[in-house]
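Asks: Requesting a structural model of the entry that follows:
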Amino acid sequence: MAISEQTFKHVDYLWDDEKADALGDDQVALLLYRSNILGADLRITNYGGGNTSCKTIEKDPLTKKETEVMWIKGSGGDIGTLKRSGLAGLYMDKLLSLKNVYRGLEFEDEMVALFNHCIYDLDSKAPSIDTPLHAFLPFKHIDHLHPDAAIAIAASKDGEKITKELFDGEIAWVPWQRPGFDLALKLDKALKENPGIRGIMLGGHGLFTWGDTSYECYINSLEVIDKASQYLEDNYGKKRPVFGGQKIQSVDSGKRKDQAAKIAPHLRGLASSFNRMVGHFTDDERVLEFINSNDLDKLAPLGTSCPDHFLRTKIRPLVLDIPADQDLNDISSIKSYLEEEFKKYREYYTQYYEDHKRHNSPAIRDSNPVIILWPGVGMFSYAKNKQTARVASEFYINAINVMKGAEAISEYVSLPLQEAFDIEYWLLEEAKLQRMPKEKPLSRKIAFVTGGAGGIGKAIADRLAGEGACVFITDINKDNLDQAVGTYDRDTGAGALMDVTKMEDIEKAFKETILKFGGVDIIVNCAGLAISKPIDQTSEKDWDILQDVLVKGQFAVSKAGVSILRAQNTGGDIVNIASKNALVSGPNNVGYGTAKAAQVHMSRLLAAELGPDKIRVNVVNPDAVIEGSKIWEGAWAQGRAKAYGIKVEELPAFYAKRTIMNEIISVDDIANGVFAFVGGDLSKSTGNILNVDGGVAAAFVR
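Replies: Next up, the predicted model:
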């Protein structure tokens, strides 16, 4: 009989008997199910944090005899998204035999390589450093989690005493030690010295719980975490105000976002001095409570405690000393301050590395801050991609929760810097980093695509996203926009309604881009429309809308985008989607062709002006992109067919036959042209025109 979800106040009870029963007696499937629902609640464990396992009886493929196998989350995985391919399956008897060859703390790292000799499932993920911690505990199902509430106790000065009293001796305490083989032996020892316990608290680190079945293990974990959470809640504000009370007042929500959007490109540029970074901003109430408090100056420099936290956030954040209501319309007033603060942080981090490095430590990594706190406004985080930046932010919120809890019940204690360094620059951690997949060409870049909800624009956005970019698309059609944005995950794509003829729309869309991703690197002016009429039928309204959308729109978007690119000071790309009609004189096309010619020459002018800023401006000229292109819907196609004396359905073949290559052009061909300019191979090319038209001799530029 399942426990009612109302039983738990501070964690989500997500076990579904029907789903679990459908898995039958498949213990590995139940392990995955338990892992996924545990990982779905960030109060239970953070992204990529913790580990879960189960032990089963399998048939040895060589001896055909039954043997015990442990299934455990592999290195670098995340329990919330764990699949069978992310597990390592290892022989238990071989894992236990490793005790016979262990040579002591000095030789910890050599044990990891020996895990490979214990593999049962040949499709296993690389076993993690936590493997022996689970193997040496004689339970069928084990959870190793990083709940904020448990770590708050584990990272407090009186953590051991609190653990013993709160759980009536049912949770043992093992002092802080870096994860590894020796810590596994200490867990084994703690269990033997405390028979009948239901879990072990790791000082400064996390929690181990277990059970005979997957469900019992799940319930045990929830009960322990819920009890720890309630204990913290009962003590908030009891000894002293939370974080020593409020020191400053936040500006209102709208002002916070305005301030963040104004300063973020400058922060991103400075944070990208070593390698380009993608950003994330949050003004979560938990963040504001911390950064506006009297204890900020005391706690922020101490750094985080749990290894999973500081591996993603660095040991400490950069705290800005800028009034929350500072006038940022003239950013020059604080530009030198920001540059100096980043310089100081890099010097601090370099000194931290020099003071604690070992003879065989990996080379120093990027010395820029990952987490930047602006009291009264919010928190910025920077990393190689949006997901990593967002997760770093979530981890620092976890750290805030830990500090809040620890200070409420005792006193927060961070890891000694040498211990922190030894984990951050652990050779095994370095090996994990080296195993990471190679980054895609546009990883770390943010693309802003106008007219991106369909046709050519969507194809461009898709190609850039497929090459690793974050994409922000704009369009004037809400239904199309919603549908297009829905094709991306939250860390890849976003969008906003925008009319390119309205500067307020443009500024709002760029602001949303900055708040979502931190800035912009690639601007693609693709929004457009087409009107095909002879001059005597071209109205002033026709002329004006073509000039407004194609020419003014490209100008306005480029102008707004350039201010962001210059603030970042990392260069960038503007790619303008023009047309073969910009170069070739065709019938019944005076309004459209003139506007397209203006787009092309504006691109040349901007290329000449923006080159010193390392901002490249190039043009892709499509022709006759009919299938999937929005401009061919309705009157335009009819107008072009009439101009050439053919039927609308004959247009694709007609255009293909007039090209040198006799090719029909697709939206993907145009997207490929854009990628050619921004993918990195043409990084020293600007002011160019790339015709993607199958070869139209009259459109040859030279």
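
Asks: Could you use CA atoms for every contact and neighbour count after this?
Replies: OK.

Asks: all helices for the stretch 151-300 of the chain, in order.
Replies: For the stretch 151-300 of the chain, the helices defined by DSSP state H, counting those that start in this stretch occupy 159-166, 181-193, 214-235, 253-271, 285-291, 296-299.

Asks: Can you check what angle separates the third one from helix 159-166?
Replies: In this case it means helix 214-235. 110 degrees (axes from the mean of the first three to the mean of the last three C-alpha atoms, to 10 degrees).

Asks: from the chain's centre, how far out does helix 214-235 sit?
Replies: Distance, stretch centre to chain centre, for helix 214-235: 29 Å (C-alpha atoms, centre = their mean, to the nearest Å).

Asks: Could you list every helix and strand in contact with that helix?
Replies: helix 27-39, strand 141-145, helix 148-154, strand 206-211, helix 386-409 (3 or more C-alpha pairs under 8 Å, 6 or more residues apart in numbering; DSSP states H and E).

Asks: Next, the structure of the following sequence, for comparison with the previous one:
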Amino acid sequence: MEFKHVSYLWDEEKASKIDNEVDLFLYRSNLLGADLRLTNYGGGNTSVKITDVDPLTGEAVPVMWIKGSGGDIGTLTRGGCAALYLDRLRALERVYRGVDFEDEMVALFNHCIFDLNSKAPSIDTPLHGFLPYKHIDHLHPDAAIAIAAAKDGKAITEDLFQGEIGWVDWKRPGFELGLSLRACVQEAEQRGVTLKGIMLGSHGLFTWGETSYESYVNTLEVIEKCAEYIESKVTVPFGGAILASLGEEGRRDRAAEIAPVLRGFCSSERSMVGHFTDDERVLEFINSADLARLAPMGTSCPDHFLRTKISPLVLPLAPTEDLSEVKEKLTPVFEEYREGYKAYYETCKHPDSPAMRDPNPVVILYPGIGMFTFAKDKTTARLASEYYVNAINVMRGAEAISSYTSLPRQEAFDIEYWLLEEAKLQRMPKPKALAGRVALVTGSGGGIGKAIAKKFAQEGACVVLSDIDGQRLESTRQEFVSTFGKDAVAATFLNVTDEDSAAVAFKAAAVAFGGVDIVVNNAGISISKSIEEHSLEEWDRLYDILVKGQFIVSKAGIALMKKQGIGGDILNIVSKNAVVAGPNNPGYGSAKAAQAHLSRLMAAELGAAKIRVNTVNPDAVIADSNIWAGGWAEGRAKAYGISVEELPAYYAKRTLLNEVILPEDIANACFAFVSGLLNKSTGNALNVDGGVAMAFYR
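Replies: Predicted coordinates for the structure are as follows:
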């Protein structure tokens, strides 16, 4: 069979070299997870039942390997699986007290563990355990969920597959659903029908096979058939377009303009990071006649709304509307959404429900422009976006073949505020100090700037690298992506002396992450000459890059931070030379002094906006620094009557601590200012020079 709507990735040569069924199950799982049309990141589950030797009795026993709680089949390894005694798992039916006591069964799964290195078994464990098949795939393909979420989904499934795919009405995942799946298979067998799979109402798809390959192909064939059927029925998606999108550049400009405002609203309880997409599927939906009807209905699949909240916020804005007063216009819109979420919580909550979570929207739709998502970090925001695209695909398909139905609000609430989900949230590690914050660092292609950006990324921030040296910038970007992942970093060319260049850089930050919280003015040059040897061109270059550059970048950053309305930090990397008067240093020293005083002036202005401005004064940071290029090292060596090679030791010996200063030392000082411990400090300077008495502030 040829596949048009799914990807056939099985490599027989590679599979033939896998000599055990667990590793073959992992191979199949990874292939299925690699195609997002089959399941979302972290969604679905796969399993295999094997015979293994009981380490206590030496007897052969049936064991089920299954993806563990919180894993992703696309990246699944043995370490992410749970392996359980199958007989013990099935024996739990004897102590099952019914659907009202569903949650107590999860703790009992641990009594069934076979492999002591097992990951915690997921809530899907009994769904696989009670089915009699060796290899099982439970996925959330858009095409199948579209049928599962259609008003006539059961009849469509029966007609499309001629009874070979069973149907089980919506039930929350757990022990009861596992028993229902078994009953579905048994009922079909009594009718003389051998099922190829089961459709779960509003949820997803189960398929299986006696070998890993048979299960894989069966899964693809069923999903392909669903997708073909839907495409044959699609005529005018979502009732057709009633609005035209702006062009690509216009959409990006608009997104950059409004993203900081949206981020500010969504960060009313904790700092959020944004993601923007103008994917064609999103535009088709948000520009359509059916948007107003379908968007409030919410999503159907539990995996979707756990990531996206029950429904999105649709902005009441035209694509070309004047945004000068947009914050005032959207204030009641966001308040209405929050009140609606509070009403949903109050109406549906149980006596033991967890406290209400953040009432702000996760998904925000701007007709004609695109979709914004906001979450605790970039990865979560991006995944929320991907999940809502899945939800759009489901609505598109369901509307084409019948009409879309979402889960009842109470069912959705019971999933969202499930005590087991809450326990999973409570087990998550404490966020790092800079989680949810975005930092733009100038001159971060190398040296001090790179060290600052790296420190911030290590502490959980999203970083926007910027530099005038494109080659150095790209090299650093690749290094950061390799170390921290693609979601943690963006890179933009930036000439700090050019207002247009600064505007482009902050626009890039707004589109990539929704805004900026920390601006580090680090870009600089150095020229060491006596006043008699100093040229006017050199003087202007120093003041352009150091002083005017700090002014231009700060001004652009302040404008963005004020749009967000959640405060922020500006850190200026100045110098010991701003304080100390030494030889051969009139241009650089006076420019650094101007930077220092400009910092104090900004601090005095920006306190009311909760924007802190602080200064770090390094000295003699030689490692990986462009500051030593262009004759600076030679100039300083000449001033001190030593050779260039002797400079590091000379600088160390003249300090009170007798220490060489490294870029990482400056990065640590910057982190101290923005870590949260000094949120009530502004207008301060921190010397990182090993102790130079002449640089003490008096």
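
Asks: sorry, back to before: among the helices and strands packed on helix 214-235 of the first structure, show me which one is buried the most.
Replies: helix 148-154 (a mean of 32; mean count of other C-alpha atoms under 10 Å).

Asks: Output the residue interval of the second structure matched by that helix.
Replies: Per TM-score structural alignment, the counterpart of helix 148-154 of the first structure in the second structure is residues 142-148.

Asks: which residues are contacting the matching stretch?
Replies: Outside stretch 142-148 of the second structure, the residues within contact range by C-alpha atoms under 8 Å, 6 or more residues apart in numbering are 37-39, 153-154, 156-157, 199-205, 223, 226-227, 230, 301, 390-391, 393-398, 401, 404.

Asks: let's see it at 6 Å
Replies: G153, G201, S202, G204, C226, A227, V394, G397, A398 (C-alpha atoms under 6 Å, 6 or more residues apart in numbering).

Asks: again, but for stretch 637-654 of the first structure
Replies: S532.

Asks: residues in the second structure matched by that stretch, start to end?
Replies: So stretch 637-654 of the first structure sits over residues 633-650 in the second structure, by TM-score structural alignment.

Asks: mind checking the end-to-end distance for that stretch?
Replies: Stretch 633-650 of the second structure has an end-to-end distance of 12 Å (criterion: C-alpha to C-alpha, to the nearest Å).

Asks: hmm, back to that, can I get the helices of the stretch 151-300 of the first structure in TSV including distance to A113 of the first structure and mean neighbour count?
Replies: Listed next are these as TSV, based on distance: least, C-alpha to C-alpha, whole Å; neighbours: other C-alpha atoms under 10 Å:
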stretch	distance to A113 of the first structure	mean neighbour count
helix 159-166	33	17
helix 181-193	12	18
helix 214-235	29	20
helix 253-271	36	21
helix 285-291	41	21
helix 296-299	38	15
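
Asks: how big is the offset of the match of helix 148-154 of the first structure relative to the first structure?
Replies: In this overlay with the first structure, the average offset of stretch 142-148 of the second structure from its partner residues is 0.2 Å by mean C-alpha distance after the TM-score superposition for the first structure.

Asks: circling back: show me what counts as buried in the match of stretch 637-654 of the first structure.
Replies: Within stretch 633-650 of the second structure, the residues scored as buried using 16 or more other C-alpha atoms under 10 Å are A633, E634, G635, R636, A637, K638, A639, L647, P648, Y650.

Asks: I'd like to know which of these is nearest to L195 of the second structure.
Replies: Nearest to L195 of the second structure among these is P648, at 76.1 Å by C-alpha to C-alpha.

Asks: Count the neighbours of the residue mapped onto E18 of the first structure from the second structure for me.
Replies: Under the alignment (TM-score structural alignment), E18 of the first structure pairs with E13 of the second structure. Around E13 of the second structure there are 8 other residues, counting by other C-alpha atoms under 10 Å.

Asks: Likewise for the one 4 residues further on?
Replies: As a burial measure, the neighbour count of K17 of the second structure was computed by other C-alpha under 10 Å and equals 9.

Asks: Equivalent analysis for F374 of the second structure, please.
Replies: F374 of the second structure has 31 nearby residues by other C-alpha under 10 Å.

Asks: What residues does it make contact with?
Replies: Contacts of F374 of the second structure by C-alpha under 6 Å, 6+ apart are M272, V273, G274, V362, A381.

Asks: export those to TSV and tack on distance to K342 of the second structure?
Replies: Below are those laid out as TSV (distance: C-alpha to C-alpha, whole Å):
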residue	distance to K342 of the second structure
M272	20
V273	23
G274	23
V362	15
A381	22
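
Asks: Cross the residues you listed against strands and list the overlap.
Replies: Of the positions in these, V273, G274 sit in strands, assigned by DSSP state E.
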